[in-house]
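[1] 3D, please:
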Amino acid sequence: MATLAELSRLGTGLSTQQLQHLQRLVAWWGILADLSFSDLLLFVPVDRSGEEFAIASQIRPTTGQTLYQDDHVGLRVSDIDRPLVASAYGRAEVIEGEVPIKPTNRRASVMCIPIRHEDQIIGVLSRELLPNFAERRDPGELERTYLEAFHQLAKMIAAGTFPYQDNEVDLEQVPRVGDGMLVIDPESRIQYASPNALSTLHRVGVLGNVAGRRLADIGIRHPAIKAVSERPRAVVAEIERNDTAVQIMGMPISERDVLQGSLLLLRDITELRLRDRLLVSKDATIREIHHRVKNNLQTISSLLRLQGRRVESTEAKMAIDESVRRIRAIALVHETLANETTDDVSLSEVAEMLARTAQDSFTSPDRPIHFEVQGDAGLVPSDIVTPLAVVLNELLQNTVDHAFTREVPFTQGRTGLVEILLDRTESEIRMAVRDNGVGVPEDFDGDSQQGLGLSIIRGLVTTELTGSIEVRRRADTSGSEALIEVPLPRN
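    Coordinates of the predicted model:
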């Protein structure tokens, strides 16, 4: 579908509102092409004289043979090359005729429809098909009905009432013409039902001939469908009967602001909805697993804390406390995953929770330390967030133990500050933890340190996450900073 930027680059001189109107029309391209069995080309004027045009969009039908094997978007033509287009634009009326198709010089039957927006012609829609279409495809009731529906929509385009204004229908998720179509009169009676529409209705329990019956009589009573006759806008609804789900899109047809009826496109989406339910069930199961893992980790933490109370060795108590904090960091990730519908987690949310935990665990009135998170790394896969959470937990622990040692008392009014900085590029995640404490020595070498905390950090960052870590003294002020870079997986 042509974007506003692409339409603007053609140098049409049209306003933003006019370009948006053309973009809405192009969004209905597929339905219009299938109803007309034709290629559709959108011509927009390059100058106000109407002597030169650019092809802004093109689509081929799925219901018929295409005339064009190559792409014509961006091609510029003059009024001599396309006299019918220029005539429809200048006279503001539908023009039909034949034109030669270059480079083969085959003839094409063309219907040029002026596109009106607020009493101004802003472009021309050209419907193009082989002149012997009737001979190549013997037109039956289906073909005649499709073509009549297209002609009605063409009149609305020329009148400025199609495409519908302020429409919120996602046209990438709606039925196509070939899925099934009903033609409805102003009294909601069915005038015509395509074979595929009959098959879909049969699957929801509507048997026999439906021609002449009202929609309510066959069980289509959705309030959104009723709204088609009340406002000139498309609506989409779903009905479920006999274990079959059917999506319906209603398109009102009007002439001179008088409702002439509507088109209903039907699509059997039973398999799609079944897959949706399976995905929802799968997501619920995964969230329940994460919830149980979190509970199990919390149980392990409780057991370790009970064990720690029975241990007399100070060193053993410290080791148990550190293990409890590491388990808690992993449990936080699973708690977040238990509340998410995807396998991605907000890294900043996990960092906030770890910062709050550190704030509650390590601060006291005589040792005030403030933890804050800055930046955002967006949603990150859980297999990256889990080790990063453990790494962050270790860094916060090391910062408290070494940057704000108890041997160096806090002076009056001084507050320790630990900042967690998050950033993200297309290829990597960056996390930094910095403080305003005593700082590491100038010649500090993190690779030579043998402490358990730094060993865990190095192992997770460099081995599991194939990233890098650097611990150094801050150059701007007192304190230290740990810089971590982790590559993101390629899609």
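
[2] can we go C-alpha only for contacts and neighbour counts from here?
    Fine.

[3] Helices along this structure, start to end?
    4-9, 16-27, 29-36, 83-91, 133-136, 141-159, 195-203, 223-226, 270-310, 314-338, 347-362, 382-398, 452-458 (DSSP state H).

[4] Deepest in the core, which of the ones you listed is it.
    Among those, helix 29-36 has the highest mean neighbour count (mean count of other Cα atoms under 10 Å), at a mean of 23.

[5] Contact partners for Arg213?
    By Cα atoms under 8 Å, 6 or more residues apart in numbering, the contact set of Arg213 is Arg189, Ile190.

[6] so how far is Ala2 from it?
    Using Cα to Cα, to the nearest Å, one gets 40 Å for the distance from Arg213 to Ala2.

[7] same question, Val433
    Distance from Val433 to Ala2, counting by Cα to Cα: 46 Å.

[8] I have a second one here; can you model it like the first so I can compare?
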Amino acid sequence: MSALTDTLAVRTRLDDAQVDHIARLVGEWQLLADLAFADLLLWVPVAVPAAEAGAVPGFLCVAQCRPTTGPTAYQHDQVGVVLQGNRVAPLRIALAESRIFREVDPDWEGDLPIRREAIPVRLGDEVIAVIGRDANLASVRTPSQLELVYLQSAADLAGMVADGTFPAADSRPEEGAGPRVGDGLARLEPDGTIIYASPNALSAFSRLGVTGPVLSEPIDALTSSVADDPFDATDLAAAVADAIDGGHPASIEVEGRGATILFRAWPLRPRGETLGALLLMQDVTELRRRDLQIMSKDATIREIHHRVKNNLQTVAALLRLQARRVAVPEARAALEESMRRVQSIALVHETLSVSIEEAVEFDDIVDRLLSMLSDVMGSAQRVDAVREGSFGVVPAAAATPLVLVLTELVQNAIEHAFPEDGEGMVTVLARRRRGRLTVTIRDDGVGLPEGFTGGKSDRLGLQIVNTLVSAELSGEVSYRPNPRGRGTDAVLDLPLTPRRR
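    Model prediction:
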């Protein structure tokens, strides 16, 4: 839709309200194209530079919609085409006289006979654009009742476009794919009685459990007798009544006999005359069944993450208890380091246990990790550990190895950069760019020891970092003196795209 609004802003003088009306029309006009068995082209008047001098009026095609119920009149996209000469006469008549103009004889587009109709697009007291309704007549035959109902409904909607009542100012296109004409259509009288139902509509009613006749039956009585939840039938009846009164209600789902049918009602009020409503319906039983399966799987996955988190916290607590009972300092330190690693992994699973996404907001994890490390290492009073910048969203597969790497590097900085209870600051700086994440763990401590090479360190923590960064994160880690003064920078450079296995 942004391309359309950009084109209208550059090539026309339409104001924001007029652009919004056109955007709503383009969002809903598939219904009109399908009912009319015709291509819809949206034309706006523009000034076209002439070869000699001045400018001549023309019409620019800014949007196109092909029917899903019949053959298209155009094999090639017409958006961007500028019409001049005799072809613009119907468009000018519709624009100037604010009425629907239909050519008597079909026009020929190559070998195809095309019947053209120009429908003014009105907003308030002004015609702001013209819809070209171009129907391919190559396969014309005696119309069936279905086609007659479709064409009459299309004529009623076209009249509402010319009146400025379709689409309504408060209408918004449905999110996702809503019911289409081919899914099932019923036409209702002003009292809600069904006067026509397409074969697919009859099938939809049958899926709900309707066994008797459908025609001449009120829609509220028809659905209330089969709906599992009586409130569904009540909501549908209210939506139909609202549409008959000129409203544009949202879609309503009705469940019955194991089936789920999606309904959406459209008003039919050309020239202010209440003719009833169109009721589109779609069998979404399988879609909802898949949605339930996905929700069930998501709930199972979240429960697994929750249980893993609880188990990891239990392991961390056991390691803490064991460390308190060990008299050998080296063994106690090893147990405490293992406890911190387990706790850092538990942070990731805790976040995943409340999310259904395949990615996690990582900033909160880092903040809790820094607080946890400061507490368990007893450094909160002398070393400040803070985050700067944003990690943003990190793929779930990368979250666990990344939090382990940060745990090791921050723990290493707190422990070795500030010996003998020294004071200072450890800063985790995150910088995102397209497809990559750069993280710098910066301290203002004593700096790197003489001859230090991170890649050949015999420390277990740095070996874990090197392994995880290269094997799990497909990134690189480097160490350098702090360019802003004392201390050390540990720099991680990681891709954020999923790693191929």
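
[9] Map Leu147 of structure 1 across to structure 2 for me.
    Counting by TM-score structural alignment, Leu147 of structure 1 lines up with Leu151 in structure 2.

[10] mind listing what the nearest residue to its match once chain neighbours are set aside touches?
    Excluding the flanking residues, the one nearest Leu151 of structure 2 by Cα to Cα, 6 or more residues apart in numbering is Ala36, at 5.4 Å. Contacts for Ala36 of structure 2 (Cα under 8 Å, 6+ apart) come out as Pro67, Ala135, Tyr150, Leu151, Ala154, Ala155.

[11] ok now do the alignment partner in structure 2 of Val333 of structure 1, which residues does it touch?
    Mapped onto structure 2 by TM-score structural alignment, Val333 of structure 1 lines up with Val348. Residues near Val348 of structure 2 by Cα under 8 Å, 6+ apart: Ile365, Ala399, Thr400, Val403.

[12] Show the contacting residues for Gln359 of structure 1.
    Taking Cα under 8 Å, 6+ apart as the test, what Gln359 of structure 1 contacts is Ile369, His370, Phe371.

[13] Leaving aside the residues adjacent along the chain, what's closest to the last one?
    Same thing as Phe371 of structure 1. Among residues not flanking Phe371 of structure 1 along the chain, Val418 sits closest, at 4.9 Å (Cα to Cα, 6+ apart).

[14] Now do the same for the one you found: its match in structure 2.
    In structure 2, Val418 of structure 1 lines up with Val426, judged by TM-score structural alignment.

[15] picking up where we left off before, make TSV from the helices of structure 1 and add distance to Ser49 of structure 1 to it.
    Shown next, in TSV, are those (distance: least, Cα to Cα, whole Å):
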stretch	distance to Ser49 of structure 1
helix 4-9	18
helix 16-27	17
helix 29-36	27
helix 83-91	9
helix 133-136	34
helix 141-159	20
helix 195-203	46
helix 223-226	43
helix 270-310	50
helix 314-338	61
helix 347-362	57
helix 382-398	59
helix 452-458	70
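
[16] Nearest approach to Pro45 of structure 1 belongs to which of those helices?
    helix 83-91 (8.7 Å; Cα to Cα).

[17] before we move on, back to that, of Val433 and Ala2 of structure 1, who's got more company?
    Val433 (20 against 17; other Cα atoms under 10 Å).
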